[in-house]
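# no sequence on this one, just coordinates:
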């Protein structure tokens, strides 16, 4: 926890440096006037709507989704599954752990790189070869040879953690004068790992400070103090309880207190724990560690305003309940400060409904029935979305970014024309010259317009390189992709 506090303080220092620079370079960063667009939930999800409490998913589909979720966390595609881990460890070069870890070390090595590809620290200075060499020596790649599954390497996150591409808290920015780079885009930051998430320990650094772990979503380095090893008894008890009931946190920064009123940890939207419903509360099983850093189970009670049993009925009303606690939160690249980026926002939003989404935006559309209309014009794309989009269960991948469709509404800039309203966590918009970013910087209701009157030079989100639509109320046509092992994808940065 001390390291996370120290790391957060470092980020605040970096933030102040980069905001000064951004002010001095107004051509690179400006603020988009998001206040021009109504951010009240009741404006877009109306309690008076006759469909407000109508299920958006059939009972069969929602039950199927919950089973898939369980499999990724605790079942056949889980870090606790011997067969799943062995399939991962049996991969051969160039797609095995050692080769890919070596590739990451090369990726973050500044030697021989062009100016645009050089990485900088929080002091605006490029990293030296000694910096990457020290990290490589601490990893010791030889330990990744001939790995085999060991049940004692099963573990669980006992705190919220930063998932890193390499075992360091050092930031790695490209030059701040490159539009869309610099703060907050730390390229070593992959994701946030929530407490209660099962993991498998693949390796540790020589100093034991970092552990390379397989999670239900990716492979990354995490602070070793934030995970605890599990034994067979813990795993069986945890899985049995989760199979009976799981609960998802729906309010950020929910304090989880033990029976003596002591704070165990702070939970965020999308964190999942085995649970049972009491009269007016939800009873959670929460992991902690003993003095040998073995996992223990603690009992925690939270209110029904802080957590829900999964699957939460997928209605507009319930989506509004979860969004109420997410809307307006700042953008967090790769889960920085435990805020969300675009894909983490949707993953957090859909978790209470028992819908598992991958961590990477490009993969999330494969979880539903997919329609790819990337070859269509921007107008054709919007027209298709307005005609065929299903509110709350349609997500759209537009290349490096993913959004949720909320429905057809009147355009505030042209009341005679319809518009597609979306919910998304958005860093900013890019002009056609790509010489700056107009920053939104948070989770917002945002219309997908062909042109924004605030700045006609901005590229419409309907005019990006991709326009792939997925219906989450239908079974996917590419399910086989998630039954295969792609270590390269698991180890690639997952922060968009």
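Here it is on my side, so go on. Because the structure is a prediction, the values reported are computed rather than measured.
# please count neighbours and contacts with C-alpha atoms only from this point.
OK.
# for the stretch 101-250 of the chain, what spans make up the helices?
With helices called from DSSP state H, counting those that start in this stretch, the stretch 101-250 of the chain shows them at 129-139, 232-244.
# for residue 110, which of these is the nearest?
helix 129-139 (7.0 Å; C-alpha to C-alpha).
# quick one: residue 298 and residue 285 touch, right?
Yes: counting by C-alpha atoms under 8 Å, residue 285 is a contact partner of residue 298 at 5.7 Å.
# okay, those two: which has more neighbours?
The residue with more neighbours, out of residue 298 and residue 285, is residue 285; 22 against 15, by other C-alpha atoms under 10 Å.
# alongside the first one, take a look at this:
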């Protein structure tokens, strides 16, 4: 949820009836579930409830967390007509390869520069829970050489998965004492061999300020190699494969390798002994990109783009389900917007990086002035499973259909749920990718007015971008 509030998904309410979305699905009343829920409901004095820190939400216990059944139920509405598919793919290629276009940066350079200055002049806590020394921040800002920012315009490529940072340091800055994991310098992770544009360097040359397809920030210079037209041509003009196995090992052709995420794009060179042969860029001694051909197992990648259907959605989504929450992709994990970006990348469907940018990238239906019941009714009328995003400030979710009781369900990476309390604010941590209703957490005392249904403000349909071409409703 980079760019939003740090509350994650603060949600509440669910019923505890057996849930089944398709004929023949078994009810999920396992004995362990039935014995656990009463313990979750036990209350102590006032409205305070002692909830075990690792207690699962009833939604997570009772709703299937794999996407196979939901995708099967929505199978008839999943296919995207060819004109729209072509339009979405053209948009994806334009955005993905933008750093190599030579055109103006889509990011506000003056605002970016001003933001670095403001951060360096702020008051922060460090990893040791003490105030960060202002002298350290001044030295850090001086190393940015902002008086000449930006000073370069060089096409490049990410030669290893690496994190962007708001300032050239790996040390965190926290707004409050004990504010982990919300490091305000943590920006998105670059995927292996993503197109980049180098815009600047620190005075010592150890950090580069780069533009990626969806963000910009500082990165360790060892993660970047400059590219010439020949290297760019391999990605721009050749057939591409996309990784469909998360954290797939990819060789660097020199005896080493990387763990690369779903959505990583690599040029296809051929097939050898049942394996894919792909091109991988690495850096030579002069920090220029060199191409090596390496092998990938066939099950680790598919030709790009992948078809959008009831087989491929679970193929990707089931690997992401249950994945731990990672603010700004900390530790190589995902937050709410990174989850959806990576889920849709293999299909050639572009989503920007932050939750707000994602919902604003498509036509929206304003839900902010509706009651919870009206919001739910509007979602059922207008939402298309697996093509519809729901937004509340700081959080984004994928609508995947309704359960047997007619309650809308969402697939999302949620951080926490705010609990009702007479004392200081309390939260229960979800901390992973889950399938829930829009009212998860009622059984553990979610705060009144804090559910996803209460706070959702907009609905967007991804294929609504194709309205002019397809006459979509």
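In hand now; what should we look at? Just so we're clear, the structure is a prediction, and the values are computed from it rather than from any experiment.
# can you say which of the helices of the stretch 101-250 of structure 1 is nearest to residue 39 of structure 1?
helix 232-244 (35.9 Å).
# can you give me the buried ones in that closest one?
234, 235, 238, 239, 241, 242 (16 or more other C-alpha atoms under 10 Å).
# kindly reformat these as JSON lines containing distance to residue 81 of structure 1.
Below are the buried residues of helix 232-244 of structure 1 laid out as JSON lines (distance: C-alpha to C-alpha, whole Å):
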{"residue": "234", "distance to residue 81 of structure 1": "14"}
{"residue": "235", "distance to residue 81 of structure 1": "11"}
{"residue": "238", "distance to residue 81 of structure 1": "14"}
{"residue": "239", "distance to residue 81 of structure 1": "12"}
{"residue": "241", "distance to residue 81 of structure 1": "17"}
{"residue": "242", "distance to residue 81 of structure 1": "15"}
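# show me which pair in those residues is furthest apart.
234 and 242 (12.0 Å).
# what's the single longest helix in structure 1?
helix 2-24 (DSSP state H).
# what's the counterpart of residue 103 of structure 2 in structure 1?
Aligned counterpart of residue 103 of structure 2 in structure 1: residue 83 (TM-score structural alignment).
# pretty sure residue 461 of structure 2 sits against residue 385.
No: here residue 461 of structure 2 does not reach residue 385: they are 9.5 Å apart, not a contact under C-alpha under 8 Å.
# have a look at structure 2 and report its longest helix.
Per DSSP H, structure 2 has its longest helix at helix 82-96.
# and the helices in the stretch 251-400 of structure 1, which stretches?
316-323, 342-350, 361-364, 378-388.
# most neighbours per residue, which of the ones you listed?
Comparing those by mean neighbour count (mean count of other C-alpha atoms under 10 Å), helix 342-350 ranks first with a mean of 26.
# against structure 2, where does that helix fall?
Helix 342-350 of structure 1 maps onto residues 336-344 of structure 2, going by TM-score structural alignment.
# run through who's touching the matching stretch.
The contact list for stretch 336-344 of structure 2 (C-alpha atoms under 8 Å, 6 or more residues apart in numbering) reads 1-2, 262-263, 316-317, 320, 325, 328-329, 350-355, 358, 395-398, 412-414.
# could you rerun that using 6 Å?
1, 263, 351, 354, 355, 412, 413 (C-alpha atoms under 6 Å, 6 or more residues apart in numbering).
# same deal with stretch 303-314 of structure 1?
55, 56, 246, 247, 248, 249, 250, 251, 281, 352, 353, 354.
# which one of these sits closest to residue 100 of structure 1?
For the contacts of stretch 303-314 of structure 1, the minimum distance to residue 100 of structure 1 (C-alpha to C-alpha) is 31.9 Å, reached by residue 354.
# which element is the match of residue 103 of structure 2 on?
helix 82-89 (DSSP states H and E).
# pull out the buried positions in that helix.
Along helix 82-89 of structure 1, these residues count as buried under the neighbour rule (16+ other C-alpha under 10 Å): 82, 84, 85, 88, 89.
# tell me which of these is nearest to residue 64 of structure 1?
Nearest to residue 64 of structure 1, judged by C-alpha to C-alpha, of the buried residues of helix 82-89 of structure 1 is residue 84 at 20.4 Å.
# residue 233 of structure 1 -> structure 2?
Aligned partner of residue 233 of structure 1 by TM-score structural alignment: residue 230.
# now do the contacts for that match.
Per C-alpha under 6 Å, 6+ apart, neighbours of residue 230 of structure 2: none.
# go on, residue 96 of structure 2?
Residue 96 of structure 2 makes contact with residue 213, according to C-alpha under 6 Å, 6+ apart.
# whereabouts in structure 2 does stretch 313-333 of structure 1 align?
By TM-score structural alignment, stretch 313-333 of structure 1 lines up with residues 307-327 in structure 2.
# so for that stretch, first residue to last residue, what's the gap.
In stretch 307-327 of structure 2, first residue to last residue: 30 Å (C-alpha to C-alpha, to the nearest Å).
# with stretch 292-307 of structure 2 instead?
28 Å.
# measure the corresponding residue of structure 1 for residue 385 of structure 2 to residue 424 of structure 1 for me?
By TM-score structural alignment, residue 385 of structure 2 lines up with residue 391 in structure 1. Per C-alpha to C-alpha, residue 391 of structure 1 is found 13 Å from residue 424 of structure 1.
# also residue 274 of structure 1?
Noted for residue 274 of structure 1: a distance of 29 Å to residue 424 of structure 1, by C-alpha to C-alpha.
# also residue 333 of structure 1?
Applying C-alpha to C-alpha, the value for residue 333 of structure 1 to residue 424 of structure 1 is 14 Å.
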